[in-house]
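J.: task: produce atomic coordinates for the following.
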Amino acid sequence: MGDGIRAHILAIVFFLILAVLLTWPVAITAGSALENEGDAVLNAWTLGWDVKHLLSPRALPHAPNFYPYPYTLYFSENLLGAALLAAPVIAATGNPILAYNILFIGAFALAAAATYLLVWSLTRDPEAAVLAGVLFAGMTLRFGPSPQLQVLLNFGIPLSLFFLFRLFQNGRAREAVGLGLSFALQASISVYHGLFLLFGLLVLGVERLVHSRTPRRAAGSRLLLAMALAGGILIPILWPYVEARRYVGGRSLGDQAAFGLLSFLLVPHGHLYARLPVFGEIHRYAHVETLFPGWVTLGLAAVGLLRRRSPWRRPFALLTLLGFTLSIGPALRLRLEDPPLLTGMPYLFLWMAFPAFQAIRVPARMFVLAQLGLAVLAGLGWRACRSSLPRARRVFGALLLLAVLEAYRGPFPRFPMPTSASALDTWLSQQTRETPFVEFPTLRTLDLTADPISLSRLAHQQFSTLYRCQPTPIGYSGFFPPLFWEVADRLLMFPSREGIAFLSDLGVRAVLIRSEGWLTGEREAFEARWALFSHVLELVQEGPEGRLYLLKPPRPGNGSLPQLIGKAEGERLWLFLRWPRGSRLGRIALTPPRYILRWRGEGRDGLIERTVQGALPQALPAYVTLLPLTAIPMPSGISRWEAVLHLEPGEIGRRSFPPLPPLELRRISEPEEIAATLPVASGFEELGLEFDNGGLLIALVRSGHAFCPGEVLEFTLFWTVTDAARWRTQEATPVVFVHLHDAHGRMAAGRDLPVDFGSRPFREWKEGEIVMQSYRLPLPTDLSPGPADLVLGLYPIGRPDAASRWAIRSGHIPLREPGAAQIARVEILPTPCQAPEEPFP
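T.: Next comes the predicted model:
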């Protein structure tokens, strides 16, 4: 065995030992625990699903989370490249937790080894290569509050650069094949890193074409070969992301994590430097990404940059500059909470020019290119200064030891994962018919980022689909589709009249109530509501671990189609869609149903025509049978009118019942009908509350008129905009507050939600467009029987005080106090009582 091979083997063994030590104690709990209960659970679930379906490409994209959406695997990183690496472990053990932890540990060794290969090929210096490998892998391990698998598995970046430089050195086809395969592998592990690597390869490819001695035509043909190979592999792998974007959209610049320059001085809390005064001071600010490269990296990279002996100084200086500049994001700040020092950074151009950047959540991850550039420059720096050092071996050992210490971020926490399925899980897995389920306890708030417990529950319930073999409408992912929030809001207060009907219409069949996992007071509140509705569900399994219920099948008559009706009111004509009670067709859609409404009126002044375009809500509550479309000005003297509605329904996804077909609804009103006005279903209560910010609350629909204490009061509001300029120029999002005052006049319950919750951002509302917003208000169990009043108002977000409320400028509804109107009265029933068998008679 030659010295070179022996050095390579020793380097790999060294990296493997370091990987185990730096990730300790992951190795001793690899089969049963993860380092967090969020992203790590998501990654392990993704690996398990991928490996199970690698040979079933049609089923692979449609994971069991966020039912009934398709392409749900692609709502986050699909990790297909990582699944190929994990497949032998999962095939042998059936344990995705073990496979995840092996990759978690091995990611350091893979990144270090790939960087070692790159630097050794450039310098033929094993010491420089080992040092660069440790530095690059160590910077990756320190990234973020808890590194994700797709961030750690970045070995394809240095490996791709290795093949790129080899291609320009000898121009052989096998280097082009290696470049195409390594790029495809990295992009299939992490689309983020594949995108970043693409821009790194473009910059370095141009640099090599300009400065390399290889004939440009030969190098260009080899690069085209690499591109064709990578494209042929990646197009079928990545195309489902295009399909998934139809459901989840992209991220605006405001949704992408802001960046502060102080992040370059931030280290993890358990790091060697975390207790030093300067680093401790930085931890006081709201930074997330820990990007400090380390003193060894910075010192040696500076030497490598200043020494002009190496021809590789220029390309890796460019790579460092590219990664540093783009990682700043669209605006330069000192701290996250500071206003921008400079806007219009280069990243902004990428975000506008390339749609793929609109999926990115953390632009700072592009610093991986700078990390690799700095690590290689550090290796070059060591090679340049070693000959001038009197005791180079000792200095190298000291630098390597310090590099290892700088790579250590502290012990990783361990959270146990379930290792066996319960009897309830087994019952679900044995169902031959698809049985979508929900599980309790579940999320506790809609503000998921502020509640780790809710995120943990979502992640664990999604992971359970691997052994329950059934889908669920909730999930944990990089993107949350619109219907998730409709589901989540109902699960917060489940069971309720509309909540049960909604889940049934969604296709959910099973409700699992676990015995464990509840927080103090949480179980009692849930069981109090459950007692009101236990007769509506069928108990099929019970044991020490919990209970399992089935929802009763939907009522017959669900195939009825909606109708177009109208109601004349003064000089306005209201046009509605009326759903027959019990109809489930078109009530829930994955994409908004679109419509075009054309109206023609004949009168003394001739023919009047109006055209209205819009979208229906994606989730129409079961108690809403009348949906207003528009109010058309109708002058007196109209003798006849005709309305034609073209309705293109939204997608129903993976649900089994027939979809709503495309419809053309027509309504013609003759003179006698106009004089009498058309009938409108009861339950649609007009309000006409005009607020000083340009908003108009048109009407209210309630789920009932009498409720039990402990039940959920559900109602739907219909909004429109009367002054678009004033509405869109509001500095803060309007928040709707709803208070319930009991029979004694005391406020007994309340809830505040942004006015655009469950709909498009409020600044996108058009003047005259009608927007629906559903509300759920939990009633206290000790609520006094008798009449109770619903009181509503608006205030700018962050200023809930009475003085900041928007004034109510008009309306026939009485004001309870300034800026608060009494919109409805409900009856609270005496206890004991039970929710009705038919919730919406």
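J.: going by C-alpha atoms from here, please, whenever you check contacts or count neighbours.
T.: Fine.
J.: can you list contacts of stretch 408-424?
T.: In this structure, residues lying in contact with stretch 408-424 by CA atoms under 8 Å, 6 or more residues apart in numbering are 22-26, 29, 32-37, 138, 141-142, 267-272, 467, 512, 541-543, 545-548.
J.: in that stretch, which residues are buried?
T.: 408-410, 412, 414, 423-424 (16 or more other CA atoms under 10 Å).
J.: out of these, which sit inside helices?
T.: Secondary structure from DSSP state H places 423-424 of those in helices.
J.: got a PyMOL select line for the buried ones in the contacts of stretch 408-424?
T.: Buried members of those, defined by 16+ other CA under 10 Å, are picked up in PyMOL with:
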select buried, resi 22+23+24+26+29+32+33+34+35+36+37+138+141+142+267+268+269+271+512+546+547+548
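J.: now show me the structure for the sequence below, then we'll compare the two:
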Amino acid sequence: MLRELALFAFFLLVAIVLTWPLATNLTTAVSDLGDPLLNTWILDWDCYALTHTPLHLFDAPIFYPAKFPLAYSEHLVGIALLCLPFYALGFAPLTIYNIAILLGFALSAYGASVLARVATNRFVPSILAGFLFGFVPYRFGQLPHVQVISSGWLPLLLAALLVYRRSPTRLHATLLAGAFVMNGLTNIYFFLFGSVAIVLTIALIAIANSHDARFWWRLAGALVVASLVLLPFLIPYKIVSSEYGMKRGEEESLGASATWNDWLIAPKENAFYGRIADEEQRHGERQLFPGALVLFLTASAWLLTPLTLHPLPAPRGEGRGEGPRWLDALIIALAFVTYIGAVTKEIHLPWLDFSRAYVPATLLVICIVIRLAIRFPRAISDGNLRTAVSRSRFPFELWAAALWIVIGVLGSLGMHAFFHNFLFHQIQPFHAIRVPARWAMIAYTGLVPWSAAGAASLRRRWIVPLLFAIALVEVWPRIRWEHALVEPAPVDRWLAQTHAGPLIELPINRLNVLYLYLLRATTHHVPIFDGISGFEPPLHYVLREQPLTDATFLLLERNGCRFVLIRLEWFGWQAPQAIAWMRKGIADGRLAFVRRFDGGIAGDWLFALTRVEKNWRRFHVASDDAQLGRMLGGQNTYTDATFGQLYQPKHMSEIAGAMVVSGWALSPHGVRQINVLIDNARVRVSAGLFAREDVTRAYPWYPQTPRPAFAVTIPQRPKGVPEETDVQIEIIDGTGKRTLLPDVLITWK
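T.: Next up is the predicted model:
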């Protein structure tokens, strides 16, 4: 046990090093302000629900009043279970998310090392194989998706099945069931993909060896019990799919289906391979290159594994007759039908649509496997698949791993090949698969035993440290972290205290803002109409797409919305339309002003929908009414907090040579200092303060800040700062309190 803990700690240390400086910025760092914020919210809600209302886990407080909003994306319960201790200790939501990222890397590497040991019984080669799987380049290209990072249950699932095959005890059946459950609770994609791979591996076990009835009953019982445990976590997906039609179209899945060329492309986050491919060859989540070393080790295992020297007994049935002729005829017929279906869409039969060649192609493969399991064609051999496995120089574990490689590669081709195409059209849960390219993780799992076997076949001692050095160079990433503003806004603290909901936050038509709403929602867990996920319900789609009109009031009132929360500055050029909508709502008596909260530059404005919320006056702050008049008149309002704006550099801008940083900041306590934080705050540069009459006139309430403008010119990119980096402004007010402006990503050449 101590050795296992030490090994996991080693992989966790490697994860910390390769993602550095994430470990020192757990509270703020994300790969981007999109899906990481969604997954932060999901993990936070999981932990909250599991500790408060576990029977209402899927009744998440977004997309109100839609049914089971948690089922619109991955539920991540398996990851949340591992993070519950950190939640109980009071860690912040984003901190828990980043801990999950680090644990996901470490668990993936550790799980792969276990699989490699099961296959080879060699410790050091297994560590290398675990390293290559846990930190495969593809994983760093998936940093926004913690559920993809956390794929350690796939190798543990295969390892558990292989151990059960050797020793079919109750304990090993229980371990298999446990791995199956945790894989299903962690990632729906990997649950579906892993289930298919396990079923096909069980078929290979049946072909390769004879087992008694108890073996099969115990195996079936373990998988049935595991499936029953998972059933409550799967039913909500079926319900929302039926009720809202939440399924993927062929075109959407086609766009995320890999090609053979994608298997040669590494993500740009890889420091070694990431610069090789042209940008036009990169396709989102389809950058699947596993690295040259794992391919070299796999080839080494194939070429250097010695032949079996001891004679093997002839398996049952060897040397008897021929295979059934009718099966040969069926194979020929299916091959012809597959060819016709692949080249034309003009022929249709009632029982078989030629345009869907994946059906005959799948049947063709099944028939070929059955034919080979019965008897090889005489021209090939006088045996069958069982004799081939038993006489092979490779153990069964490598045969099973090879099967996973084939499954993963074929599956990753998605709608370009028959395998996933058949599953997509014939098995309903696969309709939800947006990214077939993620089948690649099944192939990576299959490469684990082969890479360990390859490393074990290289006998010279000096080779092992060389392989580890090459592996480190090969997987070394280049990650640009972005920093979220995680300090809860005053309105979010107020919502946490009053539970004043359901409410809608506006604007709702800007996707980047919707992610920020989810991060804010981790503070209060109040039902909101807003949300962003893998799917969206019809009501939310209408609210997001239509302009603010009387129809908006009607929709909100009919669906039980009590409050409207508006951050005007996020409307951008649409702010005048939002003000006109508020004016009309107040004039018609449908909207009542409740109060203003400090937040950003223009503040957060809370209104009540009077036809639903009758008792809104209990929250009304009359002293804010004057502020409302200024806001509705298009004027600035007073903020009793530090705030500011960065003019230069712009987000995602490219800079050559000197970088000019400029903007302004105001505070009721005065501004003592402005610091420019570069590259995760590793470099700090003080900016000069200057008077700016236009800012002072626009915000006349801050005599303590006579010099609101700041500017500094940095002549060149500081040493050690990468080209792709970040810039953030730190404001120190007169009391010494620190306020951060939104992080800005730049490319500085």
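J.: and of the buried residues of stretch 408-424 of the first structure, the nearest to residue 378 of the first structure?
T.: Proximity of those to residue 378 of the first structure, judged by CA to CA, is greatest for residue 408, which lies at 18.6 Å.
J.: what does that closest one align to in the second structure?
T.: Superposed on the second structure with TM-score structural alignment, residue 408 of the first structure falls opposite residue 476.
J.: same question, residue 130 of the first structure
T.: Counting by TM-score structural alignment, residue 130 of the first structure corresponds to residue 127 in the second structure.
J.: what span of the first structure is the longest strand seen in the second structure aligned with?
T.: For the second structure, the longest strand by residue count, based on DSSP state E, is strand 724-733. Counting by TM-score structural alignment, strand 724-733 of the second structure falls onto no part of the first structure.
J.: who are the neighbours in contact with the corresponding residue of the second structure for residue 192 of the first structure?
T.: Structural correspondence for residue 192 of the first structure with respect to the second structure (TM-score structural alignment): residue 189. Residues touching residue 189 of the second structure, when contacts are defined by CA under 8 Å, 6+ apart, comprise 433, 438.
J.: which one is the one residue sitting closest to the centre of the first structure nearest to, not counting chain neighbours?
T.: Nearest to the mean C-alpha position of the first structure, counting by CA atoms, centre = their mean, stands residue 479 at 2.0 Å. If the residues on either side of it in the chain are set aside, residue 479 of the first structure comes closest to residue 75, at 5.4 Å by CA to CA, 6 or more residues apart in numbering.
J.: thinking again about what came up before, for the residue nearest to the centre of the first structure, list the residues it contacts.
T.: Applying CA under 8 Å, 6+ apart, one finds that residue 479 of the first structure lies in contact with 75-76, 248.
J.: re earlier: would you verify that the match of residue 130 of the first structure is located in a helix?
T.: Yes: with DSSP: H, G, I helix; E, B strand; the rest coil as the criterion, residue 127 of the second structure is part of a helix.
J.: measure the closest residue in space to it that isn't next to it in sequence to residue 291 of the second structure for me?
T.: Leaving out its chain neighbours, the residue that sits closest to residue 127 of the second structure by CA to CA, 6+ apart is residue 113, at 5.3 Å. When distances are taken as CA to CA, to the nearest Å, residue 113 of the second structure and residue 291 of the second structure turn out to be 17 Å apart.
J.: more neighbours: which of those two?
T.: When residue 113 of the second structure is set against residue 291 and neighbours are counted by other CA atoms under 10 Å, the residue ahead is residue 113, at 34 against 21.
J.: my guess is the more buried one contacts residue 132, does it?
T.: No: under the criterion of CA atoms under 8 Å, residue 113 of the second structure is not in contact with residue 132, lying 9.6 Å apart.
J.: which neighbours do the two have in common?
T.: When CA under 8 Å, 6+ apart defines a contact, the residues bordering residue 113 of the second structure and residue 132 alike are residue 448.
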